[in-house]
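A.B. asks: only the shape, not the letters, is given here:
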């Protein structure tokens, strides 16, 4: 597993270039502020479907990560987070390149 993107997610959070929480992420997707949405692999089916549908509608890239909610939460220093939306083009492109 490539943990470089997890380190970068911590930096994204500290730089305040992300949004957390289902409601905030949906709002950022609708306002086209979200540049990339990342989901933990153990996200609930309803939440996953809602996020995938919104991202598809608004043409925002979405990736289901190979990590669970605990690992994703630990990367950003919060508890019980299953989704993160990156709001900065530079960070989003770097995370995408690290995930390829």
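C.D. replies: Yep, it's here. Owing to the predicted nature of the structure, the values given are computational and were not obtained by experimental measurement.
A.B. asks: CA atoms for contacts and neighbours, from now on please.
C.D. replies: OK.
A.B. asks: residue boundaries of the strands in the chain?
C.D. replies: 18-20, 36-39, 62-64, 83-86 (DSSP state E).
A.B. asks: now mean neighbour count and distance to residue 76 too, for those, in JSON lines please.
C.D. replies: As requested, the strands of the chain are exported to JSON lines (neighbours: other C-alpha atoms under 10 Å; distance: least, C-alpha to C-alpha, whole Å):
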{"stretch": "strand 18-20", "mean neighbour count": "21", "distance to residue 76": "10"}
{"stretch": "strand 36-39", "mean neighbour count": "22", "distance to residue 76": "12"}
{"stretch": "strand 62-64", "mean neighbour count": "16", "distance to residue 76": "17"}
{"stretch": "strand 83-86", "mean neighbour count": "25", "distance to residue 76": "9"}
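A.B. asks: try it against this one:
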């Protein structure tokens, strides 16, 4: 099992635990309120979307990962999404570990 698989499995667990916010505006609002500890953006999201999220995350000092495709993220959380925010520190720490090791 690759780190990416483990990462996607963790996303599924975080979904079941209710520790995710997903979608454009919901995630941006959560970043503004400092209620997410990690933002994940799909690699195939539009360039404007990726830039907007990177700028927002840099401004609010929120870690951001641009990894996995929309299809992979959507499959992992059971909803069609390109942007996901993780509101749990434990989940986000483990996800960052998994995606920086590879």
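C.D. replies: That came through fine. Quantities reported herein were computed from a predicted structural model and do not represent experimental measurements.
A.B. asks: got a TM-score for the pair?
C.D. replies: TM-score for the superposed chains, counting by TM-score structural alignment, normalised by the length of the first structure: 0.93, backed by 98 aligned residues with a C-alpha RMSD of 0.9 Å.
A.B. asks: make JSON lines from the strands of the first structure and add distance to residue 4 of the first structure to it.
C.D. replies: JSON lines is the format used below for the strands of the first structure (distance: least, C-alpha to C-alpha, whole Å):
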{"stretch": "strand 18-20", "distance to residue 4 of the first structure": "17"}
{"stretch": "strand 36-39", "distance to residue 4 of the first structure": "15"}
{"stretch": "strand 62-64", "distance to residue 4 of the first structure": "16"}
{"stretch": "strand 83-86", "distance to residue 4 of the first structure": "16"}
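A.B. asks: what's the closest of the ones you listed to residue 75 of the first structure?
C.D. replies: strand 83-86 (11.0 Å; C-alpha to C-alpha).
A.B. asks: residues touching stretch 57-77 of the first structure, excluding its own?
C.D. replies: Defining contact as C-alpha atoms under 8 Å, 6 or more residues apart in numbering, one finds that stretch 57-77 of the first structure is touched by 1, 6-7, 9-11, 13, 29-30, 32, 34-43, 52, 55, 79-82.
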